[in-house]
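**Q** let me see the structure of the following:
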Amino acid sequence: MTPKRILLIVGGGIAAFKACEVLRTLRKRGHTVRCVLTEAGAQFITPLTLAALSEQPVHTSLFELKDEVEMGHIELSREADLVVVCPATANLMARMAAGICDDLATTLLLATDKPVLCAPAMNVRMWLHPATQRNVAQLRADDVTVMEPDEGMMACGEFGPGRLPEPDAIVAAIEDALQRPIPARLLSVSAAPASNPSYSGPLTGRKIVVTAGPTHEPIDPVRYIANRSSGKQGFAIAEAAARLGAEVTLVAGPVTLPTPPGVKRVDVESAREMQAAVDRALPADAAIMVAAVADWHVDAAAQKIKKQPDGTPPALALVQNPDILAGLARSAKRPRLLIGFAAETNDVVAYARAKLAAKGCDWIVANDVSGDVMGGDSNSIHLVTRDGVEDWPNLPKQAVAEQLAARIADALSEPR
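**A** As a prediction, this is how the structure comes out:
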């Protein structure tokens, strides 16, 4: 299936170790997973374990300042396609059913506008207790998918229903849930506004999609193909468009930049994840494809590739990644204004003109990256359109973004 984004909440109990296998399998199947580890869960597994398996920061505290700056808990609760609680303890499900939000996990669960799946794990008597059965019934009435636990020998020595389902069964349930329609209750409260409530300006009422940063294409669990893109220019463009009143969705590759004010951010890793996130963000009035998407990926190895004793390097079979810009130009959901970026080291304008013709977009923003542009704070660009080429002076990236956002506003204000 198309790779999805999953928020995995790991509860307490000895079954927490199985969440690692669930996580590993989801990653192997191409999904992106962010993890939240509860205080009880941290008694059984460590944040480092989940971070190594997910290749993402692990969130543990509602009041962690660094986490809130980089991704606020409300955004974390809504940027995934599905929230999974594994293991879901009796205590955690009771708090969910009652609407209690006294830690990061329960706050995310109450704030999310995405479907939720629970994989229960607890003592047999706890599972069969009338209070737990009432809580399960309430959760299901609230459109939460609650799996039936397995029956068998418990860690405590008792036998009966209450064991965490096997990881393969949980992964199958997750992928089944990802393909179901979103419950009407969630759709009724998650409709996005037609404009950015934080700002007003010439882009008020417009929806804009921006991609930024690099993509990482895994080779094995510890290596990947990437480039030097910092994401600074794309983030600056997203912020400038939001300040002019646009409702902006920023699809960001693996960068550590803070989310611009008033911008909805969706984090991705690979080119295929970025393509799927852009498609989910449509329809839009304009799309600005700033991201430096990796041209190729490989079929990632499940285990770390080891060096050969004779020094022979491994053979990597490169597979071309989807061309997000060209695909968007051909799409039935093509934005009215489609802008691509061309980062070149020589013959910048000539390559940009060729790219404009080949990709089917409206504008190409070309820049010379032979120096320190990637990672730097300034940019010198050429705006290539069907009408000609504009050579802009070297400017701070924020100034480039503001000038480009103003040009986008002018273009969208013209009659079709």
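
**Q** please count neighbours and contacts with C-alpha atoms only from this point.
**A** Fine.

**Q** mind checking what secondary structure residue 249 has?
**A** Secondary structure assignment for residue 249 (DSSP: H, G, I helix; E, B strand; the rest coil): strand.

**Q** that one reaches residue 267, doesn't it?
**A** No - if you go by CA atoms under 8 Å, residue 249 and residue 267 don't touch, sitting 10.6 Å apart.

**Q** neighbour count winner among those two?
**A** The neighbour count for residue 249 versus residue 267, taken as other CA atoms under 10 Å, is higher for residue 249 (24 against 21).

**Q** look up how far residue 136 lies from that one.
**A** Remark: distance between residue 249 and residue 136 (CA to CA, to the nearest Å) = 35 Å.

**Q** try residue 311
**A** Taking CA to CA, one finds residue 311 at 57 Å from residue 136.

**Q** so which of the two has more stuff around it?
**A** Using other CA under 10 Å as the criterion, residue 311 and residue 136 rank with residue 136 on top: 24 against 7.

**Q** a helix runs through the more buried one, doesn't it?
**A** Yes - membership of residue 136 in a helix is supported by three-state DSSP.

**Q** buried residues in the helix or strand hosting residue 105, which are they?
**A** If you go by DSSP states H and E, residue 105 is part of helix 104-111. Judged by neighbour count (16 or more other CA atoms under 10 Å), helix 104-111 contains these buried residues: 104, 105, 106, 107, 108, 109, 110.

**Q** what is the nearest of those residues to residue 338?
**A** Proximity of the buried residues of helix 104-111 to residue 338 (CA to CA) peaks at residue 108, which lies at 34.8 Å.

**Q** end-to-end on stretch 304-323?
**A** Stretch 304-323 end-to-end distance (CA to CA) = 28 Å.

**Q** and the contacts of it?
**A** Stretch 304-323 is contacted by residues 220, 221, 222, 271, 272, 275, 294, 295, 296, 297, 298, 299 when judged by CA atoms under 8 Å, 6 or more residues apart in numbering.

**Q** pick out the most distant pair among those residues.
**A** 222 and 275 (23.2 Å).

**Q** these two: who's more crowded?
**A** Just comparing residue 222 and residue 275: by other CA under 10 Å the higher neighbour count belongs to residue 275, 22 against 13.

**Q** how about this one, so we can line them up?
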Amino acid sequence: MTLAGKDILLIISGGIAAYKSLDLIRRLRERGAHVRPIMTAGAQEFITPLAVGALAADKVFTELFSREDEQDVGHIRLARECDLVVVAPATADLMAKMANGLANDLASTVLLATNKPVLVAPAMNPQMWAHPATQRNLMTLQSDGLHFIGPKAGEMAESGEAGVGRMAEPLEIVAAIEDLLQPQSLMLSGKTAIVTSGPTHEPIDPVRYIANRSSGRQGHAIAAALSRLGAKVTLVSGPVTIADPAGVTTIHIERAEEMRDAVLAALPADIAVMVAAVADWRVASSADQKIKKQAGAAPAPLELTENPDILKTVGHHPNRPRLVVGFAAETQNVEENGRAKLERKGADLIVANDVSPETGIMGGSRNTVRLITTSGSEVWPEMDKDAVAMKLAHWIAERVEKP
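**A** From the prediction side, this is the model:
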């Protein structure tokens, strides 16, 4: 895709990955984009405004209180006179400012003032990326509607450590920019879709419950992606801490039986994507009051009963959608277990992934999936969950029968 005529506001923050922003500018200009750079004080410790300005063929903005630039409220013009704001690299410090609405330099002020889409390419030490504070900030920014590309796994240039924290490569960022700026063809216009997301909570008593470890990020992202392609989407979500996707009808539930009832009430539909991590079991009879420990006594046994199989119910329903997609979260034998689930549940596609603790997929921001159909399987490279969602939405759109 050409980016001719597109205005990109590029914010470069401090970190060794700032050197990649030079190549990013070159790649964007090769595609016809106009790049206007902002550099933080930290960025200027790694690369010079002279180099950035030469590649961008434009002025580099560095100061919030510039007499020349602020005489006509320059930071507001920068925030508004662009098609997209790109932050590459985005440090942990700048992400924290963005998540908490701080505005004490030009970059953070522009980010708070902009009404344009924002694409963020984080880069930091793996421990900093994995820190709960950074992950909270990530979830806040995603809930606010910001888009992310990366970070990737690999060795860190500055420390020799390895892990997730490397900034996405310039061409990957360019591809994400093209996806955000190209008009989305409404491939699913007139189609209806049901998506399930998140965990279910099966009460033991008013305080305790049985659940699966699911953040809902992947399911919510898929609902949003299908909506972007023109589908009328009903999202049935278990208890999550992320925002409802824009443009999607969201039904909130707690228990598996409630999720099943909500899904069946949404039929008929053209598409069903069952992403939720539904608890397989529930307590046969939950207590009305909190179950108290008795000194010296063993805990009372819990009698469990099987929850409804929502994917199987939909896959064999008289009003079965023309395309039924299920998810299989596995810790071993991913291909074999996914294929068995495909046959057993009556699905057209199983999206299987390895959710072993070491993968960090459950609750994380990235995913590696294997698509399993009756005709074969394919493995997609690791990518963030928004990218998985949009790629899957296009896969679905290409296979839904046209009217």
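
**Q** between the contacts of stretch 304-323 of the first structure, which has the most around it?
**A** Tallying neighbours with other CA under 10 Å puts residue 271 at the head of the contacts of stretch 304-323 of the first structure, with 25 neighbours.

**Q** residue in the second structure matching that residue?
**A** In the second structure, residue 271 of the first structure lines up with residue 256, judged by TM-score structural alignment.

**Q** ok, residue 130 of the first structure - how many residues close by?
**A** When neighbours are defined as other CA under 10 Å, residue 130 of the first structure has 11 of them.

**Q** which positions in the biggest helix by length in the first structure come out as buried?
**A** Of all segments of type helix in the first structure, defined using DSSP state H, the longest is helix 397-413. Buried positions in helix 397-413 of the first structure, judged by neighbour count with 16+ other CA under 10 Å: 397, 398, 399, 400, 401, 402, 404, 405, 408, 409, 412.

**Q** the third one matches what in the second structure?
**A** To tie it back to what came earlier, the one meant is residue 399 of the first structure. Using TM-score structural alignment, the partner of residue 399 of the first structure in the second structure is residue 387.

**Q** for that match, give its distance to residue 120 of the second structure.
**A** Counting by CA to CA, the gap from residue 387 of the second structure to residue 120 of the second structure is 13 Å.

**Q** about what we covered before: what's the helix holding residue 105 of the first structure aligned against in the second structure?
**A** The aligned range for helix 104-111 of the first structure is empty, by TM-score structural alignment.

**Q** now do stretch 174-187 of the first structure
**A** Stretch 174-187 of the first structure corresponds to no residue of the second structure when matched by TM-score structural alignment.

**Q** contacting residues for the counterpart of residue 201 of the second structure in the first structure?
**A** Superposed on the first structure with TM-score structural alignment, residue 201 of the second structure falls opposite residue 216. Neighbouring residues of residue 216 of the first structure by CA under 8 Å, 6+ apart: 224, 225, 226, 253, 254, 269, 270, 271, 294.

**Q** helices of the stretch 151-300 of the second structure, residue ranges please.
**A** Ranges of helices in the stretch 151-300 of the second structure, per DSSP state H, counting those that start in this stretch, are 170-181, 217-228, 256-266.

**Q** next: the stretch 1-150 of the second structure.
**A** 18-30, 49-56, 74-80, 92-100, 106-113, 126-130, 132-143.

**Q** turn these into a markdown table, columns for mean neighbour count and distance to residue 325 of the second structure.
**A** Below are the helices of the stretch 1-150 of the second structure laid out as a markdown table (neighbours: other CA atoms under 10 Å; distance: least, CA to CA, whole Å):
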| stretch | mean neighbour count | distance to residue 325 of the second structure |
| --- | --- | --- |
| helix 18-30 | 19 | 36 |
| helix 49-56 | 17 | 45 |
| helix 74-80 | 19 | 40 |
| helix 92-100 | 19 | 34 |
| helix 106-113 | 21 | 38 |
| helix 126-130 | 17 | 31 |
| helix 132-143 | 17 | 25 |
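
**Q** what's the counterpart of residue 339 of the second structure in the first structure?
**A** Match for residue 339 of the second structure (TM-score structural alignment): residue 353.

**Q** count of neighbours near its match?
**A** Using other CA under 10 Å, the number of residues around residue 353 of the first structure comes to 20.

**Q** helix or strand for it, which one?
**A** helix 348-359.

**Q** so where is the next helix or strand after that helix in the second structure?
**A** Where DSSP H and E defines the elements, the next helix or strand beyond helix 348-359 of the first structure is strand 363-368. Under TM-score structural alignment, strand 363-368 of the first structure corresponds to residues 349-354 of the second structure.

**Q** how far does that stretch sit from its chain's centre?
**A** Distance, stretch centre to chain centre, for stretch 349-354 of the second structure: 17 Å (CA atoms, centre = their mean, to the nearest Å).

**Q** mean deviation, it versus the first structure?
**A** With mean CA distance after the TM-score superposition for the first structure, stretch 349-354 of the second structure departs from the first structure by a mean of 0.3 Å once superposed.

**Q** closest to the centroid, which residue in the first structure?
**A** residue 267 (3.2 Å; CA atoms, centre = their mean).

**Q** burial count for the closest residue to it other than its chain neighbours?
**A** Counting by CA to CA, 6 or more residues apart in numbering, residue 252 is the residue found nearest to residue 267 of the first structure once chain neighbours are left out, at 4.9 Å. With neighbours defined by other CA under 10 Å, the count for residue 252 of the first structure comes to 27.
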